[in-house]
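# Predicted model, plus sequence, below.
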Amino acid sequence: MKQKGVTLIELMIVVAVIGVLSAIVYPSYKGHVQKSHRAQAKTNLTMMQFWAEEKVRAKSLTDTTITSTECPSCNIDTNRYTYSIVSHATFTYVITASIAAGGPQVGDDCGNLILKGNGATDADESNCW
């Protein structure tokens, strides 16, 4: 009588193949997720620039950490980025999206994102914009 079923060796081969595929796919997936959150951060920086321009016109721009109160149309995820603005004489202001310590965005190749009041971005990471 012939038995039907899966042998232990066949099961171990399947588990090994799944492990190899996971090791290849996960880093790519993580990079894709970081890239999408980076795109959201860039959108937030642009929205914050509109907010900052209103403050510049009203002469009421001060150095601050930007929250969803200041930018209600922004999708601010403080687990990934924290946003701050610093008044600067040459560029009027500099808005920074800093990677949150210990968050899932740590290890992103682009690092912190910077947008200056004159529209310039961080020149060191131009491929990130």
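Structure's in. What do you need?
# Only C-alpha atoms from now on, for both contacts and neighbour counts.
Fine.
# center of the protein, which residue is that?
Central residue of the chain (C-alpha atoms, centre = their mean): Arg38, 3.2 Å from the mean position.
# So that residue lies in a helix, does it not?
Yes. Counting by DSSP: H, G, I helix; E, B strand; the rest coil, Arg38 is located in a helix.
# OK, contacts around it?
Not one residue lies near Arg38 by C-alpha atoms under 8 Å, 6 or more residues apart in numbering.
# mind checking how far it is from Cys71?
17 Å (C-alpha to C-alpha, to the nearest Å).
# Put this next to the first one:
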Amino acid sequence: MSVRKETGFTLIELMIVVTVIAILAAVAYPSYQAQVRKGRMGQAQADLLELSQFMERCFASNNSYQGCALPFSTSPRNGTPYYQIEFNPATTRTEFNLRAVPQTAGGQDKQKCGTLELNQSGVKRFGALGTQADCW
């Protein structure tokens, strides 16, 4: 009678591999989510700059920001809105303020930069937790 040697993985070896994969996933997934939120914020910044240019074209045509209506109010324009874009004209005809307010969809409200703002002078503002380098 001959003895056959069994080959394969033991249950302990398999559990060690599963544990290592779980630890790696626990570290990688939050970092991935932060990068996704940062990308969505970049889209909102680009939308604010595009809308600012739209407002300047409207001012060039009308000699006033009053009466100008934004062509879109969410970022991104299609799909799930991660930012709501608000337009706050001042009482004078020579001022405006655009705001991108993060929404709860996709955890975008957890972005440390908070609400992004841009006015007619190109002044950029953001939430209290961010820095200029991180947010604009």
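Arrived safely, thanks for sending. What you see is a predicted model, and the numbers here were worked out from it, not measured in a lab.
# Just the helices from structure 1, written as ranges.
With DSSP state H as the definition, structure 1 shows helices at residue ranges 8-57.
# and stretch 12-28 of structure 2, which stretch of structure 1?
Alignment of stretch 12-28 of structure 2 against structure 1: residues 9-25, by TM-score structural alignment.
# Superposed on structure 2, what's the mean shift for the matching stretch?
Stretch 9-25 of structure 1 differs from its equivalent in structure 2 by a mean of 0.5 Å after superposition (mean C-alpha distance after the TM-score superposition for structure 1).
# Okay, buried residues for that stretch please.
The neighbour-count check on stretch 9-25 of structure 1 (16 or more other C-alpha atoms under 10 Å) flags nothing as buried.
# go on, stretch 99-114 of structure 2?
Arg99, Ala100, Val101, Pro102, Gln103, Gln108, Asp109, Gln111, Lys112, Cys113, Gly114.
# Give me the residues contacting that stretch.
Taking C-alpha under 8 Å, 6+ apart as the rule, stretch 99-114 of structure 2 contacts 34, 37-38, 40, 44, 48, 80-87, 115-118, 126-131, 134-135.
# again, only this time at 10 Å
Residues from elsewhere that reach stretch 99-114 of structure 2 (C-alpha atoms under 10 Å, 6 or more residues apart in numbering): 33-34, 36-38, 40-41, 44-45, 47-48, 73-75, 80-88, 115-119, 124-132, 134-136.
# now stretch 61-74 of structure 2
With C-alpha under 10 Å, 6+ apart as the test, stretch 61-74 of structure 2 has contacts from 44, 47, 51-52, 54-59, 77-78, 80-96, 98-101, 120.
# Now that we have those residues, which of them are buried?
By 16+ other C-alpha under 10 Å, the contacts of stretch 61-74 of structure 2 give 44, 47, 51-52, 54-56, 58-59, 77, 81-87, 89, 95-96, 98-101, 120 as buried.
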